[in-house]
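J.: show me how the following folds:
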Amino acid sequence: MDTTAFREKLQARALDEGFSAMGICAPDATPHTAQRLSEYVELGRHGQMGWMAERMSWRGSAAALWPQARSVIMLAEVYTPENNPLDVLEQRDRAAVSVYAQGRDYHDLVKKRLKRLGRWMVEQTGAEIKVFVDTAPVMEKPLAQAAGLGWQGKHTNLLSRDLGNWFFLGSIFTTLDLPKDAPETSHCGNCTACLDICPTNAFPAPYQLDARRCISYLTIEHKGPIAPDLRPLLGNRIYGCDDCLAVCPWNKFAVAASEIGYARRVGAPHLAELAALDDAAFRTLFSGSPVKRIGRDRFTRNVLYAIGNSGDPALIDAAKPHLNDPDGTVADAAAWAISRLS
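T.: The predicted model follows:
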């Protein structure tokens, strides 16, 4: 078959499916990933994310994950917010939820799109495929840079001259040997906006992240109490953090999201209302949302830290019922919040 012609058809089909951009690299196009991952884990910067240390041979090499693959098709899907996500940080009695979690769970939306595109590929070529979106030990950002979609900025997230940095990544591994794209290089220049704005100084150096100080990690992945010296720095962020993404100058080229599923469902709810949620109400409110996966206890812990940071003594009444919470971390967060407001 004419692989060049098929690649053009594939790209057109991908855009028709709703993806924003496509690039292709070889499975072995990121030879330095394994060493960098090993160094990251050895420094302990992955925190409690033990899964990063598991299957490191696969995570460090897409070629090892599926030796039969000849091409890795990387796809980007934008979720650009309509409003500045930094504005809610000034509303201390309200909760700040990361933009990507304000709508439906992107795992479901991107995965379905990947499967549709993959089925079309199989019908057209008979090739074998595997699709991934945060569901396997795949280092998506290095592969996306190798495929020319963008580059990992100083905040370690992927950004693009055409899309900004508000986009998800998905991948299709295939036995087809398709024409490859040239890798992208960094265009951050002397800019340090993303490093300067980080509330917790989570970047030891440009292009390096210590997850143990990252608010996204602390509010989503970290189990148990958060260190007392970091709690005041969380502000009213109860799920994730968008600061380093929001200030990137390349966002002036960001395109609007076309997937209606990414539209705001959660918004910026009152902290008092969130503190009153029991497990059933929590699950109902965040049904179909990424927020649901952290569970009621970790969520309530985050809400109570935000209440403690609100500066509003009227919120003491919202924290008091949790002083005797069955979860010790929640009870500790309630006591901390009340002591801050008193």
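
J.: could you use CA atoms for every contact and neighbour count after this?
T.: Fine.

J.: what's the end-to-end length of stretch 57-64?
T.: 7 Å (C-alpha to C-alpha, to the nearest Å).

J.: quick one: contacts for the nearest residue in space to Leu159 that is not next to it in sequence?
T.: Using C-alpha to C-alpha, 6 or more residues apart in numbering and skipping the chain neighbours, the partner closest in space to Leu159 is Asn165 (4.2 Å). Neighbouring residues of Asn165 by C-alpha atoms under 8 Å, 6 or more residues apart in numbering: 157-159, 245, 248, 250-251, 254.

J.: I'd like the structure of this one too, to check against the first:
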Amino acid sequence: MAQLIDYQQLATLIKQWGVELGFQKVGITDLDLSRHEASLQAWLDKQYHGEMDYMERHGMLRARPAELHPGSVRAICVRMDYLPRNAKFAHVLKQRELAYVSRYALGRDYHKLMRKRLKSLGDRIKNYCAEHAHTNADFRPFVDSAPILERPLAEKAGLGWTGKHSLLMDDKDGSWFFLGELLINLPLPVDQPMQERCGSCTACITICPTQAIVEPYVVDARRCISYLTIEHAGVIAEEFREAMGNRIYGCDDCQLICPWNRYATPTSEQDFVPRHELHAPKLLELWAWSEAQFLSKTEGSPIRRIGFEKWQRNLAIALGNAPPSQHIINALEEQLTQCSDMVREHIDWALEKQRGGVLKQSRQEQRLIRAIEKGLPRDA
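T.: Have a look, this model is predicted:
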């Protein structure tokens, strides 16, 4: 006769196995996300998803995870920290001749890494069930790989609360972590949600360079620098270009300002160690890359998926925002006949800004020289 599974004991083992596999936290929840359907529909109706057609295409399926893997009754939610040591946030953002890459993208792409480990976790559960109760554990791992509301699931599983910037927060480790899910057919005991602890703080809303957080917990992706530099395929509206500064891939401002991120622990995951070429690079060095160099140097990185054209577009804007320099003007002009029409539009904008800045700088220098000369002794 088959032995019954002690699901409480199994849940404890699952969390232990998760930590052994490199996840910093593991939680379990049911799959009922019905209370999120109305807000999801309202967000879509306002077109806040921008060009991300897949958000609208899958509709309410995102709030119905059980339909993604029939037979599933629980989600095992995991968290993997990615904050690199010596992240150089302020150092890079303040020096406009350098390029800022969102810190989650400095190392290896997390998708395959986390999915592989979630698969290993599922296999351990499956083997345990087969060995102890001759029961089949049917599971499916997800890491941004299907239409699923991962943050609401993780919130229900006790991995954190949703901050006003719409990211998941933890009172011990802030928000510098990736999320993944394992849908499974076992009626495991569920964890309790964490209490929301943002209080009256609105720092993330205030700091957003493009005012993309249109109200607490609601982000208009069409204004978000992460969306503009990664998801948006065409011309970036001029109203956002100066605010983008030197951010060429993603934006971390709403996380950087958050008081809870003071307590974040740097990751020990070697795959997330920053690549030298991307940690604090000079804009002109990246601008000099050929398409072949771009593909080579971003191999295994999430940056590669935006393609060379969007890479050049983002860099052109950052170069326009950089301190005035004849070197930058020369570098931009050299690419005018070698790039696409879309990129050329951004180069023209950058050149206009750079030329105006160089002219202004030259006039200031001349005034300074005249002022110095007036103050010099006659025989100097």
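
J.: next step: the contacts of Asn165 of the first structure restricted to helices.
T.: Using DSSP state H, the members of these that fall in helices are Leu245.

J.: who wins on neighbours among the contacts of Asn165 of the first structure?
T.: Leu159 (28 neighbours; other C-alpha atoms under 10 Å).

J.: could you find the counterpart of that one in the second structure?
T.: Matched by TM-score structural alignment, Leu159 of the first structure corresponds to Met169 in the second structure.

J.: do Ser20 of the first structure as well
T.: With TM-score structural alignment as the criterion, Ser20 of the first structure matches Gln24.

J.: isn't its match up against Arg79?
T.: Yes - assessed by C-alpha atoms under 8 Å, Gln24 of the second structure is found in contact with Arg79 at 5.7 Å.

J.: the two: who's more crowded?
T.: Per other C-alpha under 10 Å, whichever of Gln24 of the second structure and Arg79 has more neighbours is Arg79, with 23 against 17.

J.: for the more buried one, which residues are in contact?
T.: Contacts of Arg79 of the second structure by C-alpha under 8 Å, 6+ apart are 23-26, 159, 177-180.

J.: how about the helices in the stretch 151-300 of the first structure?
T.: Taking DSSP state H, counting those that start in this stretch, the helices of the stretch 151-300 of the first structure run over residues 193-197, 215-220, 243-246, 271-275, 279-285, 295-309.

J.: the second structure: matching residues for the fifth one?
T.: When helix 279-285 of the first structure is aligned against the second structure using TM-score structural alignment, it corresponds to residues 291-297.

J.: check the second structure for its longest helix and report it.
T.: Counting residues, the longest helix in the second structure under DSSP H turns out to be helix 341-375.

J.: got the buried residues for that helix?
T.: 342-351, 353-355, 357-358 (16 or more other C-alpha atoms under 10 Å).

J.: for Ala318 of the first structure, grab the count of nearby residues.
T.: By other C-alpha under 10 Å, neighbour count at Ala318 of the first structure equals 19.

J.: superposed on the second structure, what's the mean shift for whichever helix or strand it is part of?
T.: Using DSSP states H and E, Ala318 of the first structure falls within helix 316-319. If you overlay the two and look at helix 316-319 of the first structure, the average distance to its match in the second structure is 1.2 Å (mean C-alpha distance after the TM-score superposition for the first structure).

J.: wait, is Pro7 of the first structure part of a helix?
T.: No, residue 7 of the first structure isn't Pro; it's Arg. Yes - Arg7 of the first structure forms part of a helix when assessed by DSSP: H, G, I helix; E, B strand; the rest coil.
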